[in-house]
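S.K.: Predicted model and sequence follow; I will ask about them next.
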Amino acid sequence: MKDASFIQSLFSIFLLFSDTASVAADPNLLQDLCVADLNSTLRVNGFACKPTATVSEADFSYAGLATAGDTNSTVVGSKASAATVEKIPGLNTLGISMARVDYAPGGVNPPHTHSRATGIAFVLEGTLEVGFITTANKLISKTISAGEVFVFPRGLVHFQRNTGTTPAAALAAFNSQLPGTQSLALTLFTASPAVPEDVLEKAFQIGSNEVDKIKDRLHPK
């Protein structure tokens, strides 16, 4: 009987640890680095590592945020420049990335979400009205100026607007190597294949002519 009781106890402990292992993840990195092989077609919730022998300093640096984005190239008056794993392969598995956003006077970074990251924005110059909307449909908004920061919780719709008469710029940091950005208007009105027009009409309570006008403005032919 004692042997049976002992075996049962061991089996119970085994089940406990087996269940824990099935839901737990590695809390720390298992290697020094895993520089992304952007040419590999292999994907396992991220990028495959390229051979260590081919890793260089260039994999860990990027100069793309040094120059202001061309805000005249967009219809909304803002331009985002990302420094994600796609630009810095050395970010692979590290869980961080950055972006620079430049705003013309009155320019807007339209309502969008980052499905994989919380963001924190630091204003470099100018004044921005920033905000996000909770799932209870409450707007959390504030006007911030150079040197101030604002946090955007993961997955929540948020925006920024330059309320000044001069250009503005901000740096954003994310706790993901590839935050995933979805601009609501672009996602809904320029998707391919297209979202059915009657869905857009009913969702926004507009007619087909308005849907076509919005599509033309966001994605000129």
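M.R.: Yep, it's here.

S.K.: all contacts plus neighbour counts: C-alpha atoms, from now on.
M.R.: Noted.

S.K.: just the helices in the protein please.
M.R.: 2-23, 184-189, 197-204, 208-218 (DSSP state H).

S.K.: Need the winner for burial among those.
M.R.: helix 184-189 (a mean of 16; mean count of other Cα atoms under 10 Å).

S.K.: if we can go back for a sec, and the helices of the chain as CSV, adding distance to residue 100?
M.R.: CSV is the format used below for the helices of the chain (distance: least, Cα to Cα, whole Å):
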stretch, distance to residue 100
helix 2-23, 36
helix 184-189, 20
helix 197-204, 31
helix 208-218, 22
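
S.K.: Comparison target, given below:
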Amino acid sequence: MMKGVHFLVAAVLLALASSFAFASDPASLQDFCVAIDQYDSESAVFVNGKFCKDPKLATANDFFFSGLQNPRNTKNQLGSNVTLLNVDMIPGLNTLDISLARIDFAPYGLNPPHTHPRGTELLLVLEGTLYVGFVTSNPDNRLITKVLNAGDVFVFPVGLIHFQFNVGKTNAVSISGLSSQNPGLIVIANSVFGSNPPISADVLAKAFQLDKSVVTSLQAKF
């Protein structure tokens, strides 16, 4: 009888361990996996969306990027420019679950409401003053905001809509770390009004409680 109880307890513990084991991505079993194009090698191994270079062929340049200190062009409609260093820019980031971004803002420039479906963002203000915030999920959709100055840090939880707005009269610069080698980007306005093919204007008019002509006008802007 006791053996049966012990076996049952062991089976339950094993099942729990298995469920925890598959609850998140497995830890890397190698030092690194430098990403390469699938056509570069007939013997490459496909890992997490990228093929891996033979580790013996890795060089310092696979883990290197230069020039992030240089200001980016913000002469656009939004007055901002995001330079994302993900696995596509630094192949050595593959499987390491991290990326980096520099965001430049002209005076009153905006990084519009967007989400990163695969990464939490940790933002550090280097220059200027930013009004930042994110919106919690249903049912409350609560807006959490803060005005940040140089040296301040703010966290945007994974998947939540967030934004950054330069409320100062001078340029602003921030650096963000993201908890994914490729966090993804969904800009809300672009996705809703600029999808290809377009979402039905009838659908958007009802969803946003707008006149259909207003929706058509918004779609034309994208």
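M.R.: Noted; the coordinates are in hand. Everything numeric in this text was worked out from a predicted model, so none of it was measured.

S.K.: hmm, back to that, between the helices of the first structure, which gets nearest to residue 114 of the first structure?
M.R.: Evaluated with Cα to Cα, the helices of the first structure place helix 184-189 nearest to residue 114 of the first structure, the distance being 11.0 Å.

S.K.: what helices or strands is that closest one leaning on?
M.R.: Using 3 or more Cα pairs under 8 Å, 6 or more residues apart in numbering; DSSP states H and E as the contact test, the elements touching helix 184-189 of the first structure are strand 108-114, helix 208-218.

S.K.: ok, now with 10 Å
M.R.: Packing partners of helix 184-189 of the first structure (3 or more Cα pairs under 10 Å, 6 or more residues apart in numbering; DSSP states H and E): strand 108-114, helix 197-204, helix 208-218.

S.K.: ok, residues contacting the longest one?
M.R.: Defining contact as Cα atoms under 10 Å, 6 or more residues apart in numbering, one finds that helix 208-218 of the first structure is touched by 74-76, 185-186, 188-191, 197-198, 200-201, 204, 219-221.

S.K.: so who does the spatially most central residue of the first structure touch?
M.R.: By Cα atoms, centre = their mean, the first structure has its centre lying nearest to residue 179, at 2.6 Å. Residue 179 of the first structure is in contact with 82, 84-85, 95-98, 113-119, 154-155, 173, counting by Cα under 10 Å, 6+ apart.

S.K.: just residue 113 of the first structure next, same as before
M.R.: Applying Cα under 10 Å, 6+ apart to residue 113 of the first structure gives the contacts 119, 132, 152-159, 179-184.

S.K.: That one maps to what in the second structure?
M.R.: Residue pairing (TM-score structural alignment): residue 113 of the first structure is matched to residue 115 of the second structure.

S.K.: what's the neighbour count on residue 99 of the first structure?
M.R.: 18 (other Cα atoms under 10 Å).

S.K.: how close does the aligned partner of it in the second structure sit to residue 123 of the second structure?
M.R.: Counting by TM-score structural alignment, residue 99 of the first structure corresponds to residue 101 in the second structure. To residue 123 of the second structure, residue 101 of the second structure is 9 Å away according to Cα to Cα, to the nearest Å.
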